[in-house]
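*Asks:* Here is my input, please return the structure:
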Amino acid sequence: MKNFKTMKKSKINAQSPLKTISKLFLLLFTTISAASCTNDENATAEKKSPVVLVHGAWQASYVWDQTETDLKAAGYDVTVVKLPGHGDDTTPAYQVSFKTYVDEVKKAINSYNEPVILIGHSLGGAVITQTAAEVPQKIKKLVYVAGFIPQSGKSVLDYSQMDKASLLPASLQLSEDQTLAGIVNPEINLPKIFSQDATEAQKQFLIARYKAEPTIPLGTPLNYKAEDYNLGGKKYYIFTTADNTITYNFQQEMAKSAGITNTYTINSGHSPFISKSPELTTLLKEILLK
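*Replies:* Okay, the predicted model is just below:
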């Protein structure tokens, strides 16, 4: 009996090193796998899609300056599109078309080798709508900031006239050749329409850079297929609740018609990147990370 117990104990002791090695190997493998998964997850989390910003009418790329700075500080690669006929661009108004706007946005998108997050304000909303419908495979997310969303066959001008509470249509004045649309008494009406909630310095900033708007793109109907614009739920809208240019109610109607259910609100006039820049950036970063 004693010999049997001794033999049994010896057999158990002989197996113990193997079991110990197996456990160590399993622990090592688990640790390495966990570390690898963590590294992969971190790499995925750190990877941020590029952002393309499109401005609206009677403004130019400068309105996105603070937003661009804030998004870059958060680690995003940002391109701000400069639409022809705006800001410092001297393209004659009669040469500016809605297609040239879309082509500029496509150029910005094509500078990246991956899908982008495309953000448009006001007139820029119509531009990104047409663009996204033409290159849906290159759009990761489509974000409207108080943006127009004309249905195919309708123009920005059509939609602006549908918004009966807007202060904009009654303040427009065409040039003699009808190629430019200006704001009557811009020193007074521009802030009232676009940025009534801005500080005096911010209002003067916009007034000093005011420029009449080419009319051809405003009156050009969009032309796209509804199925191309669907984008599988990747559309977002930020409502500006105190907007005098595109009223809150009309923004809601457009978003609903476009099938956009991912919506946010900011209590601002038509130019939140001027009057409420920190709040706007916070909303944009929330959307970008979804």
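*Asks:* drop to CA atoms for contacts and neighbour counts, all remaining ones
*Replies:* Fine.
*Asks:* List the contacts of Asn267.
*Replies:* Shown in contact with Asn267 (CA atoms under 8 Å, 6 or more residues apart in numbering): 240-242.
*Asks:* Of the residues you listed, just say which sits nearest to Asn249.
*Replies:* Checking these against Asn249 with CA to CA, the nearest one is Thr241 at 8.4 Å.
*Asks:* Leu123 is in contact with Ala57, isn't it?
*Replies:* Yes: shown here, Leu123 and Ala57 form a contact pair, counting by CA atoms under 8 Å, at 5.6 Å.
*Asks:* SS state for the residue nearest the centre of the chain?
*Replies:* What sits nearest the mean C-alpha location of the chain, by CA atoms, centre = their mean, is Ile119, with 2.4 Å. The assignment at Ile119 comes out as strand when based on DSSP: H, G, I helix; E, B strand; the rest coil.
*Asks:* From the chain's centroid, how far away is the helix or strand where Leu27 lies?
*Replies:* For Leu27, the enclosing helix or strand under DSSP states H and E is helix 2-46. Centre-to-centre, helix 2-46 and its host chain are 50 Å apart (CA atoms, centre = their mean, to the nearest Å).
*Asks:* For the comparison step, fold the sequence that follows:
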Amino acid sequence: MGNTFILVHGAWHGGWCWEKLRPLLEAEGHTVIAPDMPGHGEDRLPIEDQNLEKYARTVEALIAPLNEPVILVGHSFGGMIASQAACYIPNKIKKLVYISAFLPRAGQSCVGIAKSIRPTFHEKLVASGHDFILSADGKTSKVAPDSCADFIYDDIPRDAALMIAKRLGPESNAAQNQTVVLNDRFNDIPKAYVRCVFDRVIDVMLQDKMIAETYCGEVYTLETGHCPFESTPRSLADILLSL
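*Replies:* Alright, predicted model coming up:
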């Protein structure tokens, strides 16, 4: 019997970002669920009202009715969401997988983790003449097309990266600043991490720091940028299929 993969996207993205990876897993007989977090993709809830807990509860609601434990996969900020959701239903999680993702310890936030290695993604943006685009009320941020092409999708053709940039939406700043509430069961859930060594968003030094601080039984490496589901979906699929 195949596994069920729950794929959790990161900031500014939607479930659409897994379009190349999804069929590679399904072709091997696995079930894939790639939801939009509230306010992302096709979901029309106000993004400014969202936070980390609401995202995690969305994932929990998807997993809770399922009969068998799932492989819960988070990319980037999706690692925070997956971690929090796993604490709500640890008995339903077969394995947590982090794809160049934030892997938190108790009480940490995405923004807090990002600041532990300098320069941060934001500092890199500013140094290169870019910056986040903040909403007038300061509750959400967006990524400019050039920033997307230069940092998030810098290892695919630029015209393709700019097309993807058109699909990115705003992200809740509250969500990225909210801390996770982890429990003892979190430490018992098997974890795997996929390092992306040329990542310009979550530097590989930060990835390695998180791996060292939170035990991962399996660590894999891809020579890619931040989004291997787009640049090397076959290689990423092979790792997930081996779990």
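*Asks:* what span of structure 2 lines up against the next helix or strand after the helix holding Leu27 of structure 1?
*Replies:* Moving toward the C-terminus from helix 2-46 of structure 1, the next helix or strand (DSSP H and E) is strand 51-54. Mapping strand 51-54 of structure 1 onto structure 2 (TM-score structural alignment) gives residues 5-8.
*Asks:* Would you mind pulling the contact partners of the matching stretch?
*Replies:* Contacts to stretch 5-8 of structure 2, defined as CA under 8 Å, 6+ apart, come from residues 15, 18, 30-35, 70-75, 78-79, 81-82.
*Asks:* Stretch 122-129 of structure 2 now?
*Replies:* Applying CA under 8 Å, 6+ apart, the contact partners of stretch 122-129 of structure 2 are 131-132, 147.
*Asks:* Can you flag which of those belong to helices?
*Replies:* If you go by DSSP state H, the contacts of stretch 122-129 of structure 2 have Ser147 in helices.
*Asks:* Buried members of the contacts of stretch 122-129 of structure 2 into ChimeraX, please.
*Replies:* The buried residues among those can be selected in ChimeraX (16 or more other CA atoms under 10 Å) with this line:
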select :131,147
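*Asks:* Any buried residues in stretch 186-194 of structure 1, and which?
*Replies:* Within stretch 186-194 of structure 1, the residues scored as buried using 16+ other CA under 10 Å are 186, 189-194.
*Asks:* for stretch 229-242 of structure 1, same thing?
*Replies:* If you call a residue buried by 16+ other CA under 10 Å, then stretch 229-242 of structure 1 has these buried ones: 229-231, 235-242.
*Asks:* again, but for stretch 198-206 of structure 1
*Replies:* Across stretch 198-206 of structure 1, burial judged by 16+ other CA under 10 Å covers 198, 203, 206.
*Asks:* quick one on the thing from earlier: contacts only, for the equivalent of the residue nearest to the centre of structure 1 over in structure 2.
*Replies:* Under the alignment (TM-score structural alignment), Ile119 of structure 1 pairs with Val73 in structure 2. When contacts are counted by CA under 8 Å, 6+ apart, Val73 of structure 2 touches 5-8, 79, 82, 96-99.
*Asks:* And stretch 76-94 of structure 1, end to end?
*Replies:* 36 Å (CA to CA, to the nearest Å).
*Asks:* Please disregard the earlier target; I meant stretch 29-48 of structure 2.
*Replies:* Stretch 29-48 of structure 2 has an end-to-end distance of 38 Å (CA to CA).
*Asks:* Which parts of structure 2 are helices?
*Replies:* Going by DSSP H, structure 2 shows helices at 22-26, 52-63, 78-88, 110-114, 121-127, 145-147, 158-165, 173-177, 184-188, 204-213, 228-231, 233-242.
*Asks:* just those helices: most buried one?
*Replies:* helix 78-88 (a mean of 27; mean count of other CA atoms under 10 Å).
*Asks:* What is the mean deviation of that helix from its aligned residues in structure 1?
*Replies:* Here the mean offset of helix 78-88 of structure 2 against structure 1 after fitting is 1.0 Å, by mean CA distance after the TM-score superposition for structure 1.
*Asks:* when you compare where that helix runs with where strand 4-8 runs, what's the angle?
*Replies:* Orientation of helix 78-88 of structure 2 against strand 4-8 (axes from the mean of the first three to the mean of the last three CA atoms, to 10 degrees) gives an angle of 130 degrees.
*Asks:* Ala64 of structure 2 pairs with which position in structure 1?
*Replies:* Taking TM-score structural alignment, the alignment pairs Ala64 of structure 2 with Asn110 from structure 1.
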